[in-house]
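In: Next come a sequence and a model predicted from it.
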Amino acid sequence: MSYIIHGATGAQGGPLYNRLLENGRDAIAAVRDPSKLQGKPAVATDMGLNSLIAAYRGAEGVFVHLPMGPEPVRIEQARNIVEAINEARPGRVIVSTSGNLVDVGDATRLPQTAIGILVRGVQESAVSSAIVAPKFYLENLLLPMVIDTVKTEGVLRYAFRNDFAVSWSSHFDVADVTERLFLDKNVTGMVGVGQLPGPTGVDLAGSFSRFFDRPVRFEALSPAEFGKILEPLTGPATPAIVHLYEELAKTEGQEIAEKTSAQKLLGIEPLTTEQWLTRIFR
């Protein structure tokens, strides 16, 4: 029973791919160049329809998340994935929204974006599925312009208000939840992934203080200020990122719903911030 993993060489699919292999499961990386896996199980796919159908046919499960890139390209990829799923009919499909802030609880309300097309198409297919819906990744805090000031100045800077509660999660959490969803087909629909209650910036700073055993304070940045320090890394994508944080600033917070959380549906607790820091740095 094989499990096809998109993004197995990246930050999101990698932890799941490695976890499945470590647990003795038949995980197969769906990548453009299998030689990069140095002999690990892999299948070549260029994200075109024919290669996706070939990869999915006979698979027990497929894990999908859309790679970064221009939106028209992502839309084409989403449509190809949906068509391949309908044609190959794998046993189970798990989609990660990758932190895209969309309401996946009602397919009729999904926008005509790449992630909206993907989620709607999977939900409307005859294939068993679930949607893993994280909010924000703790790995965002490892961006050099964020973690470096924690280490050098004892300041955690981010584009949220001090009291802005967020259900932070990690790529390890997504891997944990996805593996369980592959095995438990009774759980369908949206599964929120993240900490409850959601830590505020002040809470995060407290976790960093305890882990690094030194005072760390939180400093809220405006979206524009955050964009300036991100721009050397994110380049042309910076305006879209700034716009996202401007929209988020209009909300009270970004917490997952308890009733559709992995805690409630699967009995899986996400890593605490300190547990995550321990896995990253020790």
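Out: Sure, I can see it.

In: hey, let's count contacts and neighbours off CA atoms from now on
Out: Fine.

In: For Ser222, the count of nearby residues, please.
Out: By other C-alpha atoms under 10 Å, the residues close to Ser222 number 16.

In: ok, it - contacts?
Out: If a contact means C-alpha atoms under 8 Å, 6 or more residues apart in numbering, then Ser222 has Ala159, Phe160 as its contacts.

In: same thing but 7 Å
Out: Ser222 makes contact with Ala159 under the criterion C-alpha atoms under 7 Å, 6 or more residues apart in numbering.

In: That one and Leu49: what is the separation?
Out: Using C-alpha to C-alpha, to the nearest Å, one obtains 42 Å as the distance from Ser222 to Leu49.

In: what does Leu37 give?
Out: Plainly put, Leu37 is 23 Å away from Leu49 if you go by C-alpha to C-alpha.

In: Now stretch 64-77: buried residues?
Out: Val64, His65, Leu66, Arg74, Ile75, Glu76, Gln77 (16 or more other C-alpha atoms under 10 Å).

In: helix, strand or coil for Ala130?
Out: Assigned state for Ala130: strand (three-state reduction, DSSP: H, G, I helix; E, B strand; the rest coil).

In: from what I can see it touches Gly192, true?
Out: No - checked against C-alpha atoms under 7 Å, the pair Ala130 and Gly192 is beyond contact range at 10.5 Å.

In: wait, which of the buried residues of stretch 64-77 is closest to Phe226?
Out: Each of the buried residues of stretch 64-77 was checked against Phe226 using C-alpha to C-alpha; the closest is Leu66, at 24.7 Å.

In: secondary structure element for the residue nearest to the closest one when sequence neighbours are not counted?
Out: Nearest in space to Leu66, with sequence neighbours left out and distances taken as C-alpha to C-alpha, 6 or more residues apart in numbering, is Arg74 at 6.8 Å. When elements are assigned from DSSP states H and E, Arg74 belongs to helix 71-88.

In: hold the first one in mind and look at this next one:
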Amino acid sequence: MSYVIHGATGAQGAPVVAVLAAAGKSVTALTRNEDAVVAGARVRAVDLLSAEPPIEAYRGAEGVFVHLPLGGEEDRLRYAHNVLAALNEARPARVVFSTSGGTPPEMADAAVTTVVDGLRESGLSHAVIAPRLFLENLLLPPVVGGAREEGVLRYPLGADYAVSWASHLDVADAVAALFDRPDVTGTVEVGQVPGVTGPGLADAFAAHLGREVTYEALAPAAFGEVLAPLLGGGAAAGVAGLYAFLGTLPDNAIGSDRTAQRLLGLTPRTPVQWLAEIGA
């Protein structure tokens, strides 16, 4: 039995490979780079923009973990259709798809919605993981650097804006659990309940760093300007646009009905636990 993991060298895929490999599972790591080395896994090169869906990569798999690469809307829709075509042809035993967070799942973009709807129509055993914002976003140099060097955690959300933060490590734990729990279907939301506000994050950094840390809300446009040298102007503008949209919502927190806590018995790492585990 083999488990096939998309983006196996990336932020979401790599922790899933690590969890499965540590459990002694046979893992096939899908990457765009055929020369990549992934500990605990066989590497298979797959280009989701190719005209050929990755049918053989999925055939006979006990489980497939899918999340869509970043890119423009046209490319992401092509990724979605290629993945669905391959899954429908290969018929793996189980599929777990991550929306990759950002917005509430009901507000996801067309590519994510295409995959979710396609899985529902496929008849395949599947579940959809729906995180909100990733704690790893706080490791962007301008964010974590401000906390370390100035004692100020700057982020483009209001001080009282609650978020169900989750780590990529929490997503990996949920993926592994869902591979073993075919009885759990539909959407599984991963993140803190109740949500954590900016000052709560600052308190976590203060406890971890052993110094006072305060929270400062940035305007999304200002955050985009800070990120532009790191990400490029287009990507930074996209990030700023996301946070401007999130600011129109009352919060970005999950409810209690479809959580990993309730459905899988998994408790996500608190910000303090996450910081200690990664040694930030």
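Out: Noted; the coordinates are in hand. Since the model is a prediction, treat every value here as computed from it, not as a measurement.

In: returning to that earlier point: how about the residue nearest to Leu66 of the first structure, what's its partner in the second structure?
Out: Residue pairing (TM-score structural alignment): Arg74 of the first structure is matched to Arg76 of the second structure.

In: and if you look at Leu52 of the first structure?
Out: Leu52 of the first structure is assigned Pro54 in the second structure as its aligned equivalent, the criterion being TM-score structural alignment.

In: If you drop the residues flanking it in sequence, what lies closest to that match?
Out: Nearest non-adjacent residue to Pro54 of the second structure, counting by C-alpha to C-alpha, 6+ apart: Ala86, 5.5 Å away.

In: quick one on the thing from earlier: surely the residue nearest to Leu66 of the first structure meets Ala114?
Out: Yes - with contact taken as C-alpha under 7 Å, Arg74 of the first structure and Ala114 are classed as touching, separated by 5.5 Å.

In: Quick one: the helices in the stretch 151-280 of the second structure, in order.
Out: Secondary structure of the stretch 151-280 of the second structure by DSSP state H, counting those that start in this stretch: the helices cover 168-179, 198-209, 220-231, 233-246, 260-264, 271-278.

In: what's the matching range in the first structure for the last one?
Out: Residues 273-280 of the first structure are the counterpart of helix 271-278 of the second structure, counting by TM-score structural alignment.

In: Relative to Asp109 of the second structure, how far out is Pro53 of the second structure?
Out: With distances taken as C-alpha to C-alpha, Pro53 of the second structure is found 22 Å from Asp109 of the second structure.

In: neighbour count winner among those two?
Out: Set side by side, Pro53 of the second structure and Asp109 show more neighbours around Pro53, with 21 against 14, by other C-alpha under 10 Å.

In: The match of helix 271-278 of the second structure vs the second structure, average offset?
Out: Stretch 273-280 of the first structure, aligned to the second structure and superposed, deviates on average by 0.8 Å (mean C-alpha distance after the TM-score superposition for the first structure).

In: buried stuff in that stretch?
Out: By neighbour count on 16+ other C-alpha under 10 Å, the buried set for stretch 273-280 of the first structure is Thr273, Glu274, Trp276, Leu277.

In: go on, stretch 6-20 of the second structure?
Out: For stretch 6-20 of the second structure, burial by neighbour count (16+ other C-alpha under 10 Å) applies to 6-9, 12-20.

In: Okay, and Val112 of the second structure sits in which element?
Out: Val112 of the second structure is located in helix 110-122, with elements delineated by DSSP H and E.

In: Would you mind getting the angle between that helix and helix 73-90?
Out: With axes from the mean of the first three to the mean of the last three C-alpha atoms, to 10 degrees as the criterion, the two stretches helix 110-122 of the second structure and helix 73-90 enclose an angle of 20 degrees.

In: Helix 110-122 of the second structure - contacts with which helices or strands?
Out: In terms of contact count using 3 or more C-alpha pairs under 7 Å, 6 or more residues apart in numbering; DSSP states H and E, helix 110-122 of the second structure is assigned the packing partners helix 73-90.

In: sorry, back to before: nearest to Asp203 of the first structure, of the buried residues of stretch 64-77 of the first structure?
Out: When the buried residues of stretch 64-77 of the first structure are compared against Asp203 of the first structure (criterion: C-alpha to C-alpha), the nearest one is His65, at 29.5 Å.

In: my guess is the closest one meets Ser96, correct?
Out: Yes - judged on C-alpha under 7 Å, His65 of the first structure makes contact with Ser96 at a distance of 5.2 Å.

In: how close does the alignment partner in the second structure of Phe226 of the first structure get to Ala237 of the second structure?
Out: When the second structure is aligned by TM-score structural alignment, Phe226 of the first structure is paired with Phe223. Distance of Phe223 of the second structure to Ala237 of the second structure, given as C-alpha to C-alpha: 9 Å.

In: who's more crowded, the two?
Out: In this comparison of Phe223 of the second structure against Ala237, neighbours counted by other C-alpha under 10 Å, the higher total goes to Phe223 at 21 against 18.
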